[in-house]
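Enquirer: Here is a sequence with its predicted model. Questions after.
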Amino acid sequence: MRTRMKLAAITLDCPDPLALAEFYQQATGFEPHPKSDADFAGLTREDGLLLGFQRVDDYRAPRWPDQTVPQQAHMCFDVPDLDEAEARLLELGAGKPDHQPHDPTRARVLTDPAGHPFCICLDSPRG
């Protein structure tokens, strides 16, 4: 019998956990974790998934696509409308790197306020 694992949490390093949690809370609608503080903040999804943000002294933001400071993690979010999602995320403080390796009608790379790259992908059934 194989042991099945269920993803319970994803945690990102950052300089300001509460600020990054606020960005992702506005972007995703996940609920703030009640025990969030200046050193570790979290958001929870209805199914229990925790998106965490931990303070790191001397944090260095990833340099995407350059790997002098590697991205170390990469998240993708499905969205129903790429243009609408991109505009809203940029308004919330996301950045948009010049390098866009995907078909822009299917996916786009953005960076969160702490520099982590993430993709927004046109929501479609996965095969």
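Expert: Everything's here; your move. Numbers count the residues shown, from 1 in each chain.
Enquirer: can we go C-alpha only for contacts and neighbour counts from here?
Expert: Noted.
Enquirer: what about Asp37, how many residues close to it?
Expert: 15 (other C-alpha atoms under 10 Å).
Enquirer: A further structure is provided below for comparison with the first:
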Amino acid sequence: MRSRTSGMWWGTAVEAPDPALLARFYSELLEWPIVHEEPGTVVVAPPQGAVYIVFQEAAGYRRPAWPPVDGEQRAMMHLDFQVADLDGAVAEAVAKGAVLAPDQPQDHVRVLFDPAGHPFCLCRENG
């Protein structure tokens, strides 16, 4: 597999009702620039890496329920970010538009919702 992926970019796609809004949120949160934008699609990537997150417009988008609720849209994936200062990182994310989830299952992790309602986690280093 290494020979097939050597030198390639890799990333993930995230559906959203407003991909530009969500891309700006993650761009500010991660301090990654927006590297591509067209109607319905916006990409953020770190300046020195070969990874990206593409935000794509999704018609009929439904916010995922977290924790999962039977019969509701489930989160199909989530992003985790390791941080040195958990409380400071949570405060910064909330100031940028995230919402702290009411259910917090671990002491060293904070679950938040991005502006489109996707859960993401801030994880304390050496948690």
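Expert: Thanks, I have the structure now. Source: prediction; values computed, not measured.
Enquirer: center of the second structure, which residue is that?
Expert: Leu79 (4.9 Å; C-alpha atoms, centre = their mean).
Enquirer: and the nearest residue to that residue once chain neighbours are set aside, what is it in contact with?
Expert: Spatial nearest neighbour of Leu79 of the second structure, chain neighbours left out: Phe120 (4.9 Å); criterion: C-alpha to C-alpha, 6 or more residues apart in numbering. Residues in contact with Phe120 of the second structure (C-alpha atoms under 8 Å, 6 or more residues apart in numbering) are 78-81, 111-114.
Enquirer: in the first structure, what residues pair with the helix or strand hosting Cys123 of the second structure?
Expert: Using DSSP states H and E, Cys123 of the second structure sits in strand 119-124. Alignment of strand 119-124 of the second structure against the first structure: residues 117-122, by TM-score structural alignment.
Enquirer: How far off centre is the matching stretch?
Expert: 9 Å (C-alpha atoms, centre = their mean, to the nearest Å).
Enquirer: Please enumerate the strands of the first structure.
Expert: Secondary structure of the first structure (DSSP state E): strands located at 9-14, 31-32, 40-44, 50-55, 75-79, 107-111, 117-122.
Enquirer: Once aligned, what mean separation remains between the shortest one and the second structure?
Expert: Once the two are superposed, strand 31-32 of the first structure sits an average of 1.1 Å from its aligned residues in the second structure (mean C-alpha distance after the TM-score superposition for the first structure).
Enquirer: Just to confirm, what residue range of the second structure does that strand align onto?
Expert: Taking TM-score structural alignment, strand 31-32 of the first structure hits residues 33-34 over in the second structure.
Enquirer: ok so, going back, the strand holding Cys123 of the second structure versus strand 79-83: what angle between them?
Expert: 20 degrees (axes from the mean of the first three to the mean of the last three C-alpha atoms, to 10 degrees).
Enquirer: Tell me which residue of the second structure matches up with Val79 of the first structure.
Expert: Using TM-score structural alignment, Val79 of the first structure sits opposite Val83 in the second structure.
Enquirer: Tell me how far the closest residue to its match other than its chain neighbours lies from Ala89 of the second structure.
Expert: Closest residue to Val83 of the second structure apart from its sequence neighbours, by C-alpha to C-alpha, 6+ apart: Arg124 at 5.1 Å. Here Arg124 of the second structure is placed at a distance of 9 Å from Ala89 of the second structure (C-alpha to C-alpha, to the nearest Å).
Enquirer: Alright, calling it a day.
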